[in-house]
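# Here you go, sequence then predicted model.
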Amino acid sequence: MEKQTVLLPQYMREFSCIGPACEDTCCAGWKITVDQKTYKRYEEVQGLASTLPLLEHLKKIEASPGSRHFAEIQLTTGSVCPFLNQEKLCSIHSQLGESYLSNLCVTYPRVSNVVDGIHQKSATMSCPEVARLALLNPNGIVFEEIQEVVDESRWEAIRIDTNDPKPVRRYFLELRKFTFEVLQNRKYPLSERLLILGMLFEELQDRLSSGEAEEVPSMISSYRNQIEQGLIKERSTSLPTSIADQMELLRKSIDMHLFNGVNHKRYLQCIMESLRGIKFMGDRVDKDSLEAYKNAYRSHYLPFMKEHEYVLENYLVNNMFKKSFPVGTDIFEEYMTFIMHYALIKFHLIGMMGYHKEDFDMNHVIMLIQSYSRTFEHAFKHSRQFLSWLKENGKYNLSSLAILVKN
């Protein structure tokens, strides 16, 4: 096969699975599907004496809409893949070879998309090694183009054509370029960068809803000029701040997800440490929890982030690239989802810093963002549920976005 152009963040060139040395496993705790092509290969080799009892542990998905998710591996009572051996290695891979792995297993944690025919590859931070490589680079996420052989049959992708008549698709490249330009502009604190983008996307969605898509380039140009001239700061500082409201909104989000079921022990540990660290064990903010939150923010979070704010910047840039933001029809809603994730991570960090105090270090950051990504970013139902709650309660607006971001 011929090599093709692939756009990727530089950390992808360093990434390789660390196998048994990994502190987590991608072979337990969630649904593992098998594509139809791989399932048929298992049927073909099942009769051979040297093979594993493959089909015994697979169940066809009757309601499957296509061939990519044709069957599901039946996990053990401990929610572990039955093909994971005692050395924390895959028996299918070791006995049959990589070519017998399903699309999901052979590609994870890699994520692939295509924009105007250019393949784009990144990875999810639900993998601890990816989280370390992507988050801990103080120089930020840098993208480059390489030439690589692409196996299209293994390439599960969001596909974007900027000749698409849909306005967001038409201006995708300009919007993404500006988004990353703002996110990586360290002349402004990260919270202000997020507010600038929030103001743009709210205004932009109003224009798109009114059929004024042709205004997108001039809006981007206007915001770019305001940033360069320092005029945008006044607008962002006028947006509301309420620590108590922020805490209650985020506790609501956490409770929703706990109600739906969280079974990842690493993330459950982070939740409990963060809530204990700010004395927020009830569902309402009281004087003690508010003061504990403010103290943890001032005494631990601010000093830590003065040196390491690039970690959250890298998280956002990687996540938006991975999700091909903006890709949907409602750009403000899409952006609010990213803000929700950012705000929850920040909330947990403040609480965990209050819990661990001087013992808090970068290992806690990696543990949180990795376990959070594994729990939330692969559970789209939660994001939709929380956004629906915001809409139903009149909190789906720029003011609520500001409350989630500002301290």
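Good, I have the coordinates.
# going forward, measure contacts between C-alpha atoms and count neighbours the same way
OK.
# Show me where the stretch 1-150 of the chain has its helices.
All helices of the stretch 1-150 of the chain, identified by DSSP state H, counting those that start in this stretch, fall at 36-45, 91-96, 103-107, 128-135.
# mind putting the ones you listed in a markdown table, distance to Leu387 included?
Formatted as a markdown table, the helices of the stretch 1-150 of the chain follow (distance: least, Cα to Cα, whole Å):
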| stretch | distance to Leu387 |
| --- | --- |
| helix 36-45 | 34 |
| helix 91-96 | 40 |
| helix 103-107 | 28 |
| helix 128-135 | 26 |
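# tell me the most buried of those?
helix 128-135 (a mean of 23; mean count of other Cα atoms under 10 Å).
# For Glu23, find the nearest of the helices of the stretch 1-150 of the chain.
When the helices of the stretch 1-150 of the chain are compared by Cα to Cα, helix 128-135 sits nearest Glu23, at 7.4 Å.
# now stretch 321-335, how far from the centre of its chain.
In terms of Cα atoms, centre = their mean, to the nearest Å, the centre of stretch 321-335 is found 12 Å from the chain centre.
# Over to stretch 210-223?
So, by Cα atoms, centre = their mean, the centroid of stretch 210-223 is 28 Å from its chain's centroid.
# structure B:
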Amino acid sequence: MEKSLVRPSFVTQFNCIGSECEDSCCYGWNIYIDKQSYKKTLANSELKVLAQKALKKVKKSEDAWAKAVLNQEGACGFLDDKQLCQIHAKAGESLLSHTCKTYPRMSHMKDGDRYESLSLSCPEAARLILLKPNAFHFERMTVSHKNQFEVTPLWAQKAHDYSIQLLLNEKLEISHSLTAIGILMKTVESAKQLVQNSSSIDTMFQQLLTLADNGELKHHVASFNQDTELQKMHAFTSIHLWLNTNKPVRGRARFEVINQAVCRVVDEEGNFSVKQLNNAWEQHALPALEKHQDLFNRYLFYYFYHMNFPQVDKLSPTEAFRLMMVDYFMLRSYLAAIAADKQGLTEHNIIMCFQVYHTSRQHKANFSKYVVDLLDKCGFDELPAILTLMN
């Protein structure tokens, strides 16, 4: 059976920068070793003695047969004094465990096709995805396999393709694109629940394009003027506190830089508010991002591709949209806080915000469910309210 392997250029251009990495994946988190790699490492004459100290057998599964023992600084025991992997240096890449060999490379399957990607929890991956020119040139190769696969529902295919088209529509500002995608997800949800036919998604998409062309979509966005400052305040502080609680060792110091910047976003009376974050965004972040005006368009394009939006964590289409809006809101808030604290944003600051947020996010079990439940409690259950997270 002939299928496709889809690979964006940010994947083909990626190379680990090793000891130059500002937040090495060889520090501060559980690195599990599969059974085969564990046995091969112990059998290697140059690594055997070191492996007996640097690996601990846990037998959780074939894929998690052992884990790396971290030293007092949180470093993997196989790192040398130059912070380079001794397994790779002495035995080559073939002896690395599956985790070490593949991270930050990831992929997902859709209709038998394989879509390769990178995790934003890696600083170098984030740098390529968010800042590298031509990062989103895609190549498609024909491959053969005999694996069975589930067919993507028609509603999901259309929702994914149309969302990307709306995001990339040059006639639309990002706020208008997100508004259109939010409106579309309401129709998609009805089609998923069989309340409407999937052809209604096509009809709504065409209507949204017409609204974009005649300028009515812009007026529609302006009509969403609900005052949700208190709800946004509660949502931000709750999510930030949750991410800041029981953080993984990896990225902890970098997260604290963001946390301290957030704590310093206060008014003259010393009170923190979302209004102050918005002021920081307007006064400090936006001017600093003048050279990176496509930053969030790139991020959201990556997001839709990487997460296979809207089929995200078994959420409904409207829930997946609300989750994405929270990710957008939190990242914008962190950039605003850092920009206010540093009186601007360097590329290092930008990468830190995206990478640290996604590192913390991916290490929180049930993050998606927590966010959706929190949004319900905060009153962000309808589209007009959730769209206020853009400003």
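Right, received. Where do you want to start? As the structure is a prediction and not an experimental result, all values here were calculated from the model.
# Of the helices of the stretch 1-150 of the first structure, give the one that comes closest to Asp116 of the first structure.
helix 103-107 (21.9 Å).
# Where does the closest one end up in the second structure?
Counting by TM-score structural alignment, helix 103-107 of the first structure falls onto residues 98-102 of the second structure.
# Excluding covalently adjacent residues, which one is nearest to Ile146 of the first structure?
Val6 (5.4 Å; Cα to Cα, 6 or more residues apart in numbering).
# still on that earlier bit, with respect to Arg374 of the first structure, which of the helices of the stretch 1-150 of the first structure lies nearest?
So among those, helix 128-135 is nearest, using Cα to Cα, at 9.8 Å.
# other SSEs contacting that closest one?
helix 310-322, helix 362-376 (3 or more Cα pairs under 8 Å, 6 or more residues apart in numbering; DSSP states H and E).
# Read off where it ends up in the second structure.
Going by TM-score structural alignment: helix 128-135 of the first structure matches residues 123-130.
# what sits up against that stretch?
10, 13-14, 16-17, 21-23, 104, 118-120, 135-136, 295, 298-299, 302, 351-352, 354-355 (Cα atoms under 8 Å, 6 or more residues apart in numbering).
# redo that, cut-off 6 Å
10, 120, 135, 355 (Cα atoms under 6 Å, 6 or more residues apart in numbering).
# Would you enumerate the residues in contact with the last one?
Listed by Cα under 6 Å, 6+ apart, the contact set of Gln355 of the second structure reads 120-121, 123.
# and if we set it to 7 Å?
120-123, 126 (Cα atoms under 7 Å, 6 or more residues apart in numbering).
# Looking at these, which is nearest Asp327 of the second structure?
Distances from Asp327 of the second structure to the contacts of Gln355 of the second structure, taken by Cα to Cα, are shortest for Leu120, at 12.7 Å.
# okay, now the closest one: neighbour count?
27 (other Cα atoms under 10 Å).
# repeat for Val257 of the second structure
Neighbour tally, Val257 of the second structure, other Cα under 10 Å: 14.
# now do Leu277 of the second structure
23.
# Would you confirm that it contacts Ala336?
Yes: the pair Leu277 of the second structure and Ala336 passes the contact test of Cα atoms under 7 Å, sitting 6.1 Å apart.
# what's Ala336 of the second structure in contact with, if anything?
Counting by Cα under 7 Å, 6+ apart, Ala336 of the second structure has contacts 277, 280-281, 284-285.
# Just tell me what it corresponds to in the first structure.
Using TM-score structural alignment, Ala336 of the second structure lines up with Ile350 in the first structure.
# what about that match, which helix or strand?
Using DSSP states H and E, Ile350 of the first structure sits in helix 331-356.
# Then Asp164 of the first structure?
Per DSSP H and E, there is no helix or strand for Asp164 of the first structure.
# Surely it and Tyr171 touch.
No: counting by Cα under 7 Å, Tyr171 is not a contact partner of Asp164 of the first structure; they are 9.5 Å apart.
# the more surrounded of these two?
Tyr171 (19 against 11).
# separation between that one and Val216 of the first structure?
Distance of Tyr171 of the first structure to Val216 of the first structure, computed by Cα to Cα, to the nearest Å: 7 Å.
# cool, and Tyr315 of the first structure?
Taken as Cα to Cα, the span from Tyr315 of the first structure to Val216 of the first structure is 26 Å.
# go on, Leu404 of the first structure?
26 Å.
# ok, these two, which is more surrounded?
Leu404 (27 against 22).
# Just the residues contacting the helix or strand the more buried one falls within, thanks.
Assigned by DSSP H and E, Leu404 of the first structure falls within helix 398-405. Residues from elsewhere that reach helix 398-405 of the first structure, judged by Cα under 7 Å, 6+ apart: 191, 195, 198, 239-242, 246, 343.
# And stretch 229-240 of the first structure, by the same measure?
192, 195-196, 226, 399, 402-403.
# Pick the one among the residues you listed closest to Gln205 of the first structure.
Closest to Gln205 of the first structure, out of all of the contacts of stretch 229-240 of the first structure and judged by Cα to Cα, is Ile196, at 14.3 Å.
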